[in-house]
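**Student:** Need the 3D shape of this:
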Amino acid sequence: MRSGRRTAVDVVSEALDGVAHWDPLLHFIDTLDADGALQRARSVDLGLPLAGVPVLIKARTPAGSPIVTRLIAAGAIPIGTSTRARPDAVSQTFGWNGSEYTRNPWDLSRSSGGSSAGAAAAVAAGVVPLATGGDSAGSLRIPASFCGVVGLKGTAGRVPRADGRSLAGLTIGGFIGTSLEDVALATSLVSGPDRLDPGALPHWPVPALAGSGAWRVAYRSSLGLIESDPAVDAVVRGSLAVPDIGVQEVDLDWLPVDSAWLTLRDLDAGLAVEPSALQAAVRVRSHNSTALADLFSSVDALVTPTTPRVAHGYDQHEQNIVVGDLCWGFNITGHPAVSVPVGLLDGLPVGAQVVAPHGREDIALAVAARITRSLPLPG
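**Tutor:** Got it, this is the predicted structure:
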């Protein structure tokens, strides 16, 4: 576009054509604003960093949210909203457009994950290069893993929120995208305090992902009661057998987080919480945060599978399927974590999660850049 060979209208029109082709199969659109997107594309300032880039916004994101207003200010063109889980869903790892469940472009019998379900499906299908999401228990990382794309949950407070910092601080806004570079740039552009969230972290500059030097990582295939599928474990372990990555055996004194997360979720939702349950949740947060501080005194990053299994069936929405066991602990502690594709298992993507110290998304992204694998287009 900047060279003049293509226009923003051309690029946005291609994205809308992609919606017309893929959405009847994948059901990732919640609402579509084709006319508004084309109108904005006609007048976009090509000097802006995301000029003419078509994006999807996660359904029910307030229009005035900093993640939306700052994307638009950077030149991005929202073409609509993407599906998320049904409000009354038994499990959140599904998307719903009001009549159909969102499908995975790698296998139409599988879910694309959740709750940022439509975002991952649309990015994986090549409709848009970026889509927004929110992550309170893995809702950026899980769908990214299921669909073979990138999902970044920054440090708690990295992306300002429309209603400010929540009581428990579980939910972090962020992006699902085709590449680490894209999600890093978008996160940088929307970072920094806002009048709606003056307590957000300072602006985060885009880090350099390339560079020399070795990285010390710890690897864990499980952090709770759910063991990873041995085949998934093998794929993720294999991704670490690359230059500049040294895997160290390090103990992690980790407490189970399921009860603590449920208590903190209720607190964020304004529900009544027993003081004893809240005290127990705070103890888990403090204990695990200290355990991670001790871990990061001897390694640079922690790597796990993002999910213990590959994508489950889209028609299992009435089952209480837990796939966030490796993710939600880092919402409680607030650490940055990124999911990247590292291979295929029986034709379905496998994701690896890289976790780094508070404020060190640059480390998580640098390690992730060394282990990520380019996957073929699905379908």
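**Student:** rest of the way, CA atoms for contacts and neighbours
**Tutor:** Fine.
**Student:** didn't residue 149 look like it was pressed against residue 338?
**Tutor:** No: look at residue 149 against residue 338 with C-alpha atoms under 8 Å: they stay out of range, at 10.6 Å.
**Student:** For residue 212, what is the enclosing helix or strand?
**Tutor:** Residue 212 is part of no helix or strand when elements are defined by DSSP states H and E.
**Student:** What is the neighbour count of it?
**Tutor:** 7 (other C-alpha atoms under 10 Å).
**Student:** and it, what does it touch?
**Tutor:** Counting by C-alpha atoms under 8 Å, 6 or more residues apart in numbering, residue 212 makes contact with residue 244.
**Student:** Distance check, the residue most central in space within the chain against residue 112.
**Tutor:** The chain has residue 140 as the residue nearest its centroid, 2.3 Å off, counting by C-alpha atoms, centre = their mean. Note on residue 140: its distance to residue 112, by C-alpha to C-alpha, to the nearest Å, is 11 Å.
**Student:** please give me the structure for this one as well, since I'd like to look at both together:
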Amino acid sequence: MDLDQLLWAGADAQAQALRDGTVSAPDLLEAVLRRADAVDPRLNLFRVRYPEAAREAAAAAQRRLDAGERTPLLGVPVAVKDDLDVVGDVTAMGGRPQFAPAEQDAPTVARLRAAGAVIVGHTQTPDRCLWPFTESLTNGATRNPWHLDHTPGGSSGGSAAAVAAGVVGVATGSDGGGSVRVPANFCGLFGLKTTRGLIDMGEEEHWHGLAVVGPLGRRVADAAAMLDVIADEDHPGGLYRDSVDAAPGPLRIALSWRTPLGRPRIQAERKQAVLETAERLRALGHEVTEADPPLGTRPSSQFMVRYLRGVADDVAQLPHPEWLEPRTRRIATLGRRVPDRVLARTRAAEADLDAVMRTFFQDFDVLLQPGWTGRQPRIGRFHGSGAAHTLSAVSAGIPYYPTWNVLGYPVAAVPAGRDSIGLPIGVQLVGPAFGEHLLLSLAGQIEHAHPWADDRPDI
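**Tutor:** Model (predicted):
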């Protein structure tokens, strides 16, 4: 496999090539940097890249490889979403940097670095990571490699687009309401929203427990390899990468069309992709039954309380809130109206929803749901829009995502084909808390039967 092919092979295959000695870490990095130079001007993937620091890291990784050391990502170039601190760089989160350069790495970045992953740069996000599209007044629009007129999603859009464009084989994302799953679905990638608490995010909760870190990869194995590095060291059930190749056995899968706000309208091609996924699962030996978790409307209001108050609390600690986009400031204003007692009551009510879902998962092993309900928005669709219009418009696309942030459950975003203009379509697989091994095994089985990663955008 030549270097250009290896760029599209994904992080797990790159790690194997490095272990086999068929490529060196410095040579692989140079291919990554050349690819970034070629496509970044058109796609706007990175806020900043670290070529010299990455070269030093690649050389150090090669010395470790030559000495016989092995880790899941040793010598592999990775991208980091611009919401995680990288020592020596600011963390901009889609806007003007509010703080001095970081004096230490975020826990996820520290684990990547310790494992010998080569950090290429900070990827683009929307302002304060608020939206399921990646455009900001400060940094402009990030474009979808599959169709440059459309968004790659958000808020992990820069990370997803960098993987989809063949720059890196895996990247970090974060998900507070779909921000890993939306860009994975939009870019034809595998993404994993992890269980709350599985990955160290530092001392403070993000958006009152809604947000978690998760990987985005070309293949299921890429995300699993990253998870083996960034998750807590004690992995009950063994290595996540091993689960990808392990058959899950026959599963009871619930196909759910309802959301807390009812059954939304779904664009025909995307509804058909869910039905085809259900048939594929049946063909793999699983029992698929239409069934909706009896959660009622409560997850919707619980999400909005925690999201709005979370944004307000985030903005309150910024030295220059006036630098934020107007709609970000407006969301924060709304969030400041959420009293402490309402927030506390909302957090306490999560236990009731969790009890309902634990009962549901006694009858089913996994839940299958649609992803985004329509076609990816065009670039500029929300440019200049106020907070109310933007929030209302994106809410129509995301109804299947936020419930699982409220509950903190793991969700796999799985590619499910492309639509009539070539844009990717994705579905979701929801598991019980700390069910990552199960989701990786099932997603790996789907991928083996219906591979998606060899299909590349023409960019």
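**Student:** Report the TM-score for the pair.
**Tutor:** Here the TM-score for the pair of chains, by TM-score structural alignment, normalised by the length of structure 1, is 0.91; 370 aligned residues with a C-alpha RMSD of 2.2 Å.
**Student:** ok, and the closest non-adjacent residue to the residue nearest to the centre of structure 1?
**Tutor:** Once flanking residues are discounted, residue 140 of structure 1 sits nearest to residue 151: 5.3 Å by C-alpha to C-alpha, 6 or more residues apart in numbering.
**Student:** what does that neighbour align to in structure 2?
**Tutor:** In structure 2, residue 151 of structure 1 lines up with residue 191, judged by TM-score structural alignment.
**Student:** Show me which helix runs longest in structure 2.
**Tutor:** helix 340-363 (DSSP state H).
**Student:** which residues does residue 377 of structure 2 contact?
**Tutor:** 150-151.
**Student:** Distance check, it against residue 151 of structure 2.
**Tutor:** Taken as C-alpha to C-alpha, the span from residue 377 of structure 2 to residue 151 of structure 2 is 6 Å.
**Student:** ok, now residue 11 of structure 2?
**Tutor:** Distance from residue 11 of structure 2 to residue 151 of structure 2, by C-alpha to C-alpha: 24 Å.
**Student:** helix/strand/coil for residue 216 of structure 2?
**Tutor:** Here residue 216 of structure 2 is recorded as strand under DSSP: H, G, I helix; E, B strand; the rest coil.
**Student:** Who are the contact partners of the equivalent of it over in structure 1?
**Tutor:** Here residue 216 of structure 2 is matched to residue 176 in structure 1, going by TM-score structural alignment. Contacts of residue 176 of structure 1 were listed using C-alpha under 8 Å, 6+ apart, and they are 119-120, 123, 130-133, 140, 144, 149-152, 183.
**Student:** Check residue 40 of structure 2 too.
**Tutor:** Contacts of residue 40 of structure 2 (C-alpha under 8 Å, 6+ apart): residue 46.
**Student:** Give the equivalent position in structure 1 for it.
**Tutor:** So residue 40 of structure 2 corresponds to residue 23, using TM-score structural alignment.
**Student:** One more: residue 232 of structure 2?
**Tutor:** Taking TM-score structural alignment, residue 232 of structure 2 has residue 192 as its aligned residue in structure 1.
**Student:** roughly how far apart are the closest residue to its match other than its chain neighbours and residue 68 of structure 1?
**Tutor:** Distance criterion C-alpha to C-alpha, 6+ apart; nearest residue to residue 192 of structure 1, sequence neighbours excluded, is residue 203 at 3.9 Å. Distance, residue 203 of structure 1 to residue 68 of structure 1, using C-alpha to C-alpha: 16 Å.
**Student:** returning to what we had before: now name the helix or strand holding the match of residue 232 of structure 2.
**Tutor:** Counting by DSSP H and E, residue 192 of structure 1 is part of no helix or strand.
**Student:** Give me the distance between it and residue 202 of structure 1.
**Tutor:** Counting by C-alpha to C-alpha, the separation of residue 192 of structure 1 from residue 202 of structure 1 is 4 Å.
**Student:** who's more crowded, these two?
**Tutor:** Per other C-alpha under 10 Å, whichever of residue 192 of structure 1 and residue 202 has more neighbours is residue 192, with 21 against 15.
**Student:** Relative to residue 279 of structure 1, how far out is the more buried one?
**Tutor:** Residue 192 of structure 1 is 31 Å from residue 279 of structure 1, by C-alpha to C-alpha.
**Student:** ok, now residue 372 of structure 1?
**Tutor:** For residue 372 of structure 1 relative to residue 279 of structure 1 (C-alpha to C-alpha), the value is 39 Å.
**Student:** Residue 256 of structure 1 too?
**Tutor:** According to C-alpha to C-alpha, residue 256 of structure 1 stands 15 Å off from residue 279 of structure 1.
**Student:** Repeat that for residue 309 of structure 1.
**Tutor:** Taking C-alpha to C-alpha, one finds residue 309 of structure 1 at 32 Å from residue 279 of structure 1.
**Student:** The two: which has the busier surroundings?
**Tutor:** When neighbours are counted by other C-alpha under 10 Å, residue 309 of structure 1 and residue 279 differ, and residue 309 comes out ahead with 22 against 13.
**Student:** my guess is that one meets residue 229, correct?
**Tutor:** Yes: using C-alpha under 8 Å, residue 309 of structure 1 makes contact with residue 229 at a distance of 5.9 Å.
**Student:** show me where structure 1 has strands.
**Tutor:** Assigned by DSSP state E, the strands in structure 1 fall at 29-32, 54-58, 77-82, 103-104, 107-111, 130-135, 150-153, 172-177, 215-219, 245-248, 301-305, 337-345, 348-355.
**Student:** Redo the ones you listed as TSV? Include distance to residue 319 of structure 1.
**Tutor:** Formatted as TSV, the strands of structure 1 follow (distance: least, C-alpha to C-alpha, whole Å):
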stretch	distance to residue 319 of structure 1
strand 29-32	23
strand 54-58	24
strand 77-82	23
strand 103-104	17
strand 107-111	13
strand 130-135	21
strand 150-153	25
strand 172-177	26
strand 215-219	30
strand 245-248	36
strand 301-305	22
strand 337-345	23
strand 348-355	21
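**Student:** looking at these, which is buried most?
**Tutor:** Ranked by mean neighbour count, these are led by strand 150-153 with a mean of 34 (mean count of other C-alpha atoms under 10 Å).
**Student:** Give me the buried stretch members for stretch 271-283 of structure 2, please.
**Tutor:** By 16 or more other C-alpha atoms under 10 Å, the buried positions in stretch 271-283 of structure 2 come out as 271, 273-275, 277-278, 280-282.
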